[in-house]
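**Q** For reference, the sequence and a predicted model appear below.
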Amino acid sequence: MTTSPTRPLPATQLRVPTDEDAHAWHRAFDDPDVMEFLGGPAELSLYEEFTARQRLHDARLGYCLWTVLDEEGAVIGFTGAQPWPREDWGPIGEIEIGWRLARPAWGRGYAHAAALATLERVREAGVPHVVAMIDARNARSVAVAERLGMTLAEEFTSPRGNPGLRYALDLRTR
């Protein structure tokens, strides 16, 4: 895992999502570019349920998909970890890390910086390894996973028929 010596990682803050963050996420992700590999923009009610579920994860597990704040304290997305949410396919029983940022935050190092903080927090919570499930066409997310030191563990086809990649990282050896 290396970072460019000419561009330090930006400062980010992670917090447990609030009710208000559902609205901020809805605004930030109501963009076809952001949702290109995720099935398109979603309704506010999805983010309300999603933030509530993340608060439960944090209370029960000590980690969740946290709200990411930039240097000025503005909500720019989320990153974190949660148990794989599906029971019908994928890495059932695994802890998945993930990130999603508003389009204006892309290309500035926020995803990498916030994901590094996530890895530290889940390691402290006793998680031995994590996976990242990424649409194979999403070069930006693939680059973040590789910068984190994750290795390609599997290529698959998602239930929607899209090519996917499962990256993995053993946190005991990092």
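**A** Looks like it came in fine.

**Q** Only C-alpha atoms from now on, for both contacts and neighbour counts.
**A** OK.

**Q** distance of Val142 from Leu61?
**A** Distance, Val142 to Leu61, using C-alpha to C-alpha, to the nearest Å: 26 Å.

**Q** next, the one to line up against it:
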Amino acid sequence: MKRPLPVVRLRVPTDEDAVAWHRIFDDPDVMEFHGGRAAELSVYEELTARQRRHDAEHGFCLWTVVDESGQVVGFTGAQPWPGDWGPKGEIEIGWRLGRAHWGRGYVTAAARQTLERVRGAGVAEVVAMVDARNARSIAVTERLGMRLAEVFTIPSSEQRGHCYRLDLHQRQNPDTTQSNRMSQSAT
């Protein structure tokens, strides 16, 4: 039996969210696939300011994820892929949660809201760039109905990475897609 996803709210990040992100991401487990350690507070302050501008201009950004009690649990959202390698200029969805919030469905719930908001902003397709060792994020891409499109080498680490894609105009309900896969494999 599938458990219901938690209720989450996405909001444009505030100045206070920079402090919350810095605090909850200051954990080697959280940062394992993001350089190993949390950035300085000033990096999160600049990031939240940039996300506010991006949301105002494009209708999407990296939003703060807030749980039912109003606690900041992480971020999720979308922005153009910034690298000179990979899907340059394409819209990437991504997420990061504080360690205390892993395994509860927050990322899946928030990422589904992200897909709807990005589609509403006129984006036709998204990618998710995931370190090949990051089983948790790979599982989220699968729950979202994304498909593995490319395997690549991450230039900064020489690790393998995966590029997942999702056509937002062809997107099915992920629960229906999973049921269809299970039905097909049973026949």
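**A** Perfect, I can see it now. Because the structure is predicted, anything quoted here is derived from the model rather than measured.

**Q** sorry, back to before: give me the more crowded residue out of Val142 and Leu61 of structure 1.
**A** Between Val142 of structure 1 and Leu61, counting by other C-alpha atoms under 10 Å, Val142 is the more crowded of the two (21 against 15).

**Q** what's the counterpart of that one in structure 2?
**A** Applying TM-score structural alignment, one finds that Val142 of structure 1 aligns to Ile138 in structure 2.

**Q** Ignoring the adjacent residues along the chain, who's closest to that match?
**A** Val130 (6.8 Å; C-alpha to C-alpha, 6 or more residues apart in numbering).

**Q** can you tell me the helix or strand for the one you found?
**A** Assigned by DSSP states H and E, Val130 of structure 2 belongs to strand 125-131.

**Q** go on, Val30 of structure 2?
**A** For Val30 of structure 2, there is no host helix or strand (DSSP H and E).

**Q** Not counting its neighbours along the chain, what's nearest it?
**A** Nearest non-adjacent residue to Val30 of structure 2, counting by C-alpha to C-alpha, 6+ apart: Arg99, 6.0 Å away.

**Q** Assess the claim that the one you found and Glu32 are in contact.
**A** No: using C-alpha atoms under 8 Å, Arg99 of structure 2 is not in contact with Glu32, being 11.3 Å away.

**Q** the more surrounded of those two?
**A** Higher neighbour count among Arg99 of structure 2 and Glu32: Arg99, with 17 against 14, using other C-alpha under 10 Å.

**Q** Counterpart of that one over in structure 1?
**A** Aligned counterpart of Arg99 of structure 2 in structure 1: Arg103 (TM-score structural alignment).

**Q** Please determine how far its match is located from Gly161 of structure 1.
**A** On the measure of C-alpha to C-alpha, Arg103 of structure 1 and Gly161 of structure 1 end up 25 Å apart.

**Q** so where is the lengthiest helix in structure 2 in structure 1?
**A** Taking DSSP state H as the criterion, structure 2 has its longest helix at helix 41-58. Residues 44-61 of structure 1 are matched to helix 41-58 of structure 2 when aligned by TM-score structural alignment.

**Q** post-alignment, that stretch versus structure 2, mean distance?
**A** In the superposition with structure 2, the average deviation recorded for stretch 44-61 of structure 1 is 0.7 Å (mean C-alpha distance after the TM-score superposition for structure 1).

**Q** And that stretch, what's buried?
**A** For stretch 44-61 of structure 1, a neighbour-count test (16 or more other C-alpha atoms under 10 Å) marks Leu44, Tyr47, Glu48, Thr51, Ala52, Arg53, Gln54, Arg55, His57, Asp58 as buried.

**Q** now swap in stretch 151-164 of structure 2 and tell me
**A** For stretch 151-164 of structure 2, burial by neighbour count (16+ other C-alpha under 10 Å) applies to Val151, Phe152, Ile154, Gly161, His162, Cys163, Tyr164.

**Q** so where does the most centrally placed residue in structure 2 fall, helix or strand?
**A** Centroid-nearest residue in structure 2: Gly94, 2.3 Å away (criterion: C-alpha atoms, centre = their mean). Secondary structure from DSSP H and E places Gly94 of structure 2 in strand 91-97.

**Q** Show me how far stretch 77-94 of structure 1 is from its chain's centre.
**A** Stretch 77-94 of structure 1 sits 10 Å away from the centroid of its parent chain (C-alpha atoms, centre = their mean, to the nearest Å).

**Q** thinking again about what came up before, wasn't the match of Val142 of structure 1 part of a helix?
**A** Yes: assigned with DSSP: H, G, I helix; E, B strand; the rest coil, Ile138 of structure 2 falls within a helix.

**Q** what about it, distance to Arg147 of structure 2?
**A** The gap separating Ile138 of structure 2 from Arg147 of structure 2 is 10 Å, by C-alpha to C-alpha.

**Q** again with Ala109 of structure 2
**A** Separation of Ala109 of structure 2 from Arg147 of structure 2 (C-alpha to C-alpha) stands at 18 Å.
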